[in-house]
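Chemist: fold the following, please.
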Amino acid sequence: MFDAQDKTATCPVHAPSDHPAIPKAKTGVLIANLGTPDHYSYWPMRRYLNEFLSDRRVIDYSPWLWQPLLQLVILSKRPFTSGEAYKSIWNEDKGESPLMTITRDQTEKLAKVLQDKHGDEIVVDFCMRYGNPSTKSKVRKMTEAGCTRILFFPLYPHYAGATSATANDQFFRALMEETWQPSARTVEPYFENPTYIEALAQSVEKAYAEAEEKPEILVVSYHGMPQRYLKQGDPYHCQCQKTTRLLKERLGWDDTQITTTFQSVFGPEEWLRPYTVEHVAKLAEEGKKRIAVMAPAFSADCIETLEEINEEIKESFEEAGGEEFLYIPCLNDDDAHIKALSEIIETNLQGWVG
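Modeler: So this is what the prediction gives:
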């Protein structure tokens, strides 16, 4: 998104002639998303899954118990099945996952909005918590470009230890390795931001207007987490419920037209319920022939939406007797989404830029 080799770097005033040139001070905006494997073949998938599933924020079991199971059993099989899932959605033209393509597009649009207003005072880039481009590499690139301040923005509307917190952890670890450490801020969750809710509502209205027949109910599916995390104080479940309520109120609907579910269950524990894959089947069994599904917790379409929702969950609905399944895409680089994200960034930059 920007050139790390700043051509305007100069020697400080009154410094000796052999003093290293220092770039003009800038403010960096670093967008962060979950991550993606470099390819869907076995070894790139294994490296990506190993990094992801070794994160104690994601799987908090004792490493003495978890790592042997992960290394000897799970990572000998799962890269094949996950690789097939990624292959089914892979952007072959660009040689990357849709998440990578969409995050880059979002970043380029945000950079234009911010740089049109602030000029070269702002540099905008993106990183991934797992895989490439790494958080560490992008923090280093920003400091080399002269960023004395960095606003770190995990693109998760809802806070969860396994998403927002681990992204922030990685950012802080990267800062620890910088000789000249920039000032830093992180963006708080934006699950109730009015412009974000408006963008969600517009995406629903557009999808319903274009549908041949109006869906009977909207299933708002969020990524799941173990029930235990909720009881330990993670606010994710409550924030998801509030997003659904605010969306319902903005659309002017009642409770019969919208419902909240959770997807992507992993492991033997009880997770947040109801499970999306089971609930859509139940809706079909109850006589609902047409449903829509959206995933507001994801800022960009990815494996959990393009493959899990639009293939596995759709199949569950249709096998139970459902007929019309409408998937409403994530906000991605839609203009209303970029407006919401840029407004959130501007709010968090107050006091740093004019």
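Chemist: CA only for contacts and neighbour counts going forward, please
Modeler: Noted.
Chemist: ok, then the element right after the longest helix seen in the chain?
Modeler: The longest helix of the chain (DSSP state H) is helix 98-118. Counting by DSSP states H and E, the next helix or strand C-terminal to helix 98-118 is strand 122-131.
Chemist: confirm that Phe325 sits in a strand.
Modeler: Yes. Counting by DSSP: H, G, I helix; E, B strand; the rest coil, Phe325 is located in a strand.
Chemist: first to last residue in stretch 295-306, what's the distance?
Modeler: 11 Å (Cα to Cα, to the nearest Å).
Chemist: what lies in contact with that stretch?
Modeler: 85-86, 89, 97-99, 102-103, 155-158, 200, 220-223, 240, 264, 328-333 (Cα atoms under 8 Å, 6 or more residues apart in numbering).
Chemist: could you tell me how many residues sit around Ala209?
Modeler: Residues contacting Ala209 under the criterion other Cα atoms under 10 Å number 11.
Chemist: give me the element it is part of.
Modeler: helix 194-210.
Chemist: name the helices or strands packed onto the helix or strand just after that helix?
Modeler: From helix 194-210 onward toward the C-terminus, using DSSP H and E, the following helix or strand is strand 217-223. Judged by 3 or more Cα pairs under 8 Å, 6 or more residues apart in numbering; DSSP states H and E, the packing partners of strand 217-223 are strand 258-263, strand 290-294.
Chemist: want to put them side by side, so please do this one too:
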Amino acid sequence: MLDKTTTATCPAHAPADHPKIKAEKVGILLANLGTPDDYSYWPMRRYLNEFLSDKRVIDYPRWKWQPLLQLIILSKRPFSSGEAYKSIWNHDKGESPLMTITKDQTAKMAAAMEERYGDQVIVDFCMRYGNPSTKSIVREMVAAGCQKILFVPLYPQYAGATSGTANDQFFRALMDEKWQPAARTIAPYFDQPAYIEALARSVEEAYAKAEKRPDILVVSYHGMPKRYLMEGDPYHCQCQKTTRLLRERLGWDETQITTTFQSVFGPEEWLRPYTVEHVADLARQGKKNIAVIAPAFSADCIETLEEINEEICESFEHAGGEEFVYIPCLNDDSDHIAALATVIEDNLKGWLD
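Modeler: Down below sits the predicted model:
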């Protein structure tokens, strides 16, 4: 992250008692989903309460949802979720893998932006849920002289429950600023050539290392209720296009790759096929060696390190599967940072050239 300490001076021709103003900067704010501060009960409960109270995530009427959430779900789920987080926790640094990876991504992006723009920019990150909060980092950026902020949700495909709610929180943070900076948000980058290239290279590297070539690549995206698609959310279509572009870049036919959706929650029908069921079906159909990749996640997290590597892997093996290869998220890989840098540079045009 670039240094936020900049010198404040009184504007030229202003009276001596005029407030000092920091030199103008452009802020680049990376945003990820979030993480609990710890895997014990109360930090988990606070995190889950913020996440599951978001109307973009669960859009049931408050009078119906909140009693169920507060009295039943949040009395039990922090224990099970805490155990899941504990199994993947970065104990050396006292934080979740998502936090560690997001810090690494931010440091590498800051270095790339400094090389490109010098001291004109400040790069930092925030979380939609948990810490560091979007509001706190926006406040720091404005205090450091950022009169323009580019907000970068780290979600390749747009969904209301990911990019949409991250943008909502960013705009809410701007509402509290006396001197509101100019603001931009990036469009989803699910079909950007550099992003598809980074995905394809990660697949090629994983296949080259595998003891047996996988029979099929399962491209698993985070799920959402099917109703959201019917109401106009473009996520499902953007996921399908990402898979198609990846397949075309790899030069494969349709029998070598399939799209699925994971993390089903609640009684509604979600986008299908469900990953946990589909991998078992593949094993029963004779596809004993599979690979799984999760392009909707920019960083490995509970849904990849625990859900895919444990629950989904176990479903495959219990159905007779033999070789299960998980292909990590792009994380702070140099190809990923370069792809994101290209998206950011495109969105800074007119502000910085």
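Chemist: just the element for Ala32 of the first structure, please.
Modeler: Ala32 of the first structure belongs to strand 26-36 when assigned by DSSP H and E.
Chemist: on that earlier part again, for Ile122 of the first structure, which of the helices and strands packed on strand 217-223 of the first structure is the nearest?
Modeler: Among those, the nearest to Ile122 of the first structure by Cα to Cα is strand 290-294 (33.2 Å).
Chemist: next, the mean deviation of that closest one compared to the second structure.
Modeler: Superposed on the second structure, strand 290-294 of the first structure shows a mean distance of 0.2 Å to its aligned residues (mean Cα distance after the TM-score superposition for the first structure).
Chemist: ok and that strand relative to strand 258-263, angle-wise?
Modeler: 60 degrees (axes from the mean of the first three to the mean of the last three Cα atoms, to 10 degrees).
Chemist: so for the helix or strand following strand 290-294 of the first structure, what gets flagged as buried?
Modeler: Tracing the chain past strand 290-294 of the first structure, the next element assigned as helix or strand by DSSP H and E is helix 314-319. Buried residues in helix 314-319 of the first structure, counting neighbours by 16 or more other Cα atoms under 10 Å, are found at Lys314, Glu315, Ser316, Phe317, Glu318.
Chemist: redo the residues you listed as TSV? Include distance to Arg273 of the first structure.
Modeler: Shown next, in TSV, are the buried residues of helix 314-319 of the first structure (distance: Cα to Cα, whole Å):
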residue	distance to Arg273 of the first structure
Lys314	18
Glu315	20
Ser316	17
Phe317	17
Glu318	21
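Chemist: what packs against the longest helix of the first structure?
Modeler: Applying 3+ Cα pairs under 8 Å, 6+ apart, we find helix 98-118 of the first structure packed against strand 26-36, strand 122-131, helix 335-348.
Chemist: mean neighbour count for those - can I get that in a markdown table?
Modeler: Shown next, in a markdown table, are those (neighbours: other Cα atoms under 10 Å):
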| stretch | mean neighbour count |
| --- | --- |
| strand 26-36 | 24 |
| strand 122-131 | 23 |
| helix 335-348 | 17 |
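Chemist: looking at those, which is nearest to Glu216 of the first structure?
Modeler: helix 335-348 (25.4 Å).
Chemist: how close does that closest one sit to the second structure?
Modeler: Helix 335-348 of the first structure sits 0.3 Å off on average (mean Cα distance after the TM-score superposition for the first structure).
Chemist: hmm, back to that, can you tell me which of the helices and strands packed on strand 217-223 of the first structure is packed in deepest?
Modeler: strand 290-294 (a mean of 24; mean count of other Cα atoms under 10 Å).
Chemist: what sits up against it?
Modeler: Against strand 290-294 of the first structure from outside (Cα under 8 Å, 6+ apart): 214-221, 309, 322-330.
Chemist: just the buried ones out of those, please.
Modeler: Buried members of the contacts of strand 290-294 of the first structure, scored by 16+ other Cα under 10 Å, are 215, 217-221, 309, 322, 324-330.
Chemist: tell me which two of these sit farthest apart.
Modeler: The most widely separated members of these, counting by Cα to Cα, are Gly322 and Cys330 (22.6 Å).
Chemist: hang on, the earlier thing: nearest to Gln170 of the first structure among the buried ones among the contacts of strand 290-294 of the first structure?
Modeler: Using Cα to Cα, Cys330 comes nearest to Gln170 of the first structure of these, at 25.2 Å.
Chemist: list the contacts for that closest one?
Modeler: Residues in contact with Cys330 of the first structure (Cα under 8 Å, 6+ apart) are Met294, Ala295, Pro296, Phe298, Ser299, Ala300, Asp301.
Chemist: counting by contacts, list what the strand holding Ala32 of the first structure packs against.
Modeler: If you count contacts as 3+ Cα pairs under 8 Å, 6+ apart, strand 26-36 of the first structure packs onto helix 98-118, strand 122-131, helix 135-144, strand 147-154, helix 166-176.
Chemist: what's next to the next helix or strand after that strand, contact-wise?
Modeler: Following strand 26-36 of the first structure in sequence order, the next helix or strand is helix 42-53 (DSSP H and E). Outside of helix 42-53 of the first structure, the residues within contact range by Cα under 8 Å, 6+ apart are 36-39, 58-59, 70-71, 75, 78-80, 82-83, 130-131.
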